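J.: predicted model and sequence follow; I will ask about them next.
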Amino acid sequence: MDLTGAIWRKSTRSSGNSGNCVEVADNLSDVVAVRDSKDRNGPALVFSPTAWRSFVDSTRRP
């Protein structure tokens, strides 16, 4: 999958992890991509926007 237009961002909660972060690109029209910030040229996981929203929502529940 071509992720050339992806705009990657880190969570604001990642700043204290010595660079051990996950980056997310959610600016693409049909997918949300996730990658390891230490390996920017490595593989990325790709999710549908619906699946990603479900994951994020489930992490916010107590």
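T.: Structure's in. What do you need?
J.: use CA for all of it now, contacts and neighbours both
T.: Noted.
J.: residues contacting Trp52?
T.: Val32 (C-alpha atoms under 8 Å, 6 or more residues apart in numbering).
J.: what strand or helix carries it?
T.: Applying DSSP states H and E as the criterion places Trp52 in helix 49-60.
J.: against that first model, consider the following:
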Amino acid sequence: MNESSAAISWRKSSRCASGACVEVADAVENVLMRDSKSPEGTPLAFPKGVWTDFMIDIKAGRFHAN
């Protein structure tokens, strides 16, 4: 991946109470996601359009925990 995760501003959900959560960052071409417990690992990269559609689906309640 060309986008260096060291120069990116990572953020956690405001609902992350334990501190051991996923973090996301807005990069040039992608939205990156990593495990906050292993920040040195390679983040997952999602095209911004795919991430936007995912967030729309979450907000619309299309995913449900069992």
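T.: Okay, I see it. This one's a predicted model, so the numbers in the text were calculated from it and none came from an experiment.
J.: got a TM-score for the pair?
T.: Overlay of the two chains. TM-score (TM-score structural alignment, normalised by the length of the first structure): 0.83; 59 aligned residues with a C-alpha RMSD of 1.2 Å.
J.: that older thread, mean distance between the helix holding Trp52 of the first structure and the second structure after superposition?
T.: The superposed helix 49-60 of the first structure is, by mean C-alpha distance after the TM-score superposition for the first structure, a mean 0.7 Å from where its aligned residues fall in the second structure.
J.: gap between that helix and the chain center?
T.: In terms of C-alpha atoms, centre = their mean, to the nearest Å, the gap separating the centre of helix 49-60 of the first structure from the centre of its chain is 12 Å.
J.: so which bits of stretch 28-36 of the first structure are buried?
T.: Val31, Val32, Ala33, Val34, Arg35, Asp36 (16 or more other C-alpha atoms under 10 Å).
J.: correction: stretch 1-19 of the first structure
T.: Judged by neighbour count (16+ other C-alpha under 10 Å), stretch 1-19 of the first structure contains these buried residues: Trp8, Lys10.
J.: do the same with stretch 37-53 of the second structure
T.: Counting neighbours by 16+ other C-alpha under 10 Å, stretch 37-53 of the second structure gives Pro43, Ala45, Lys48 as buried.
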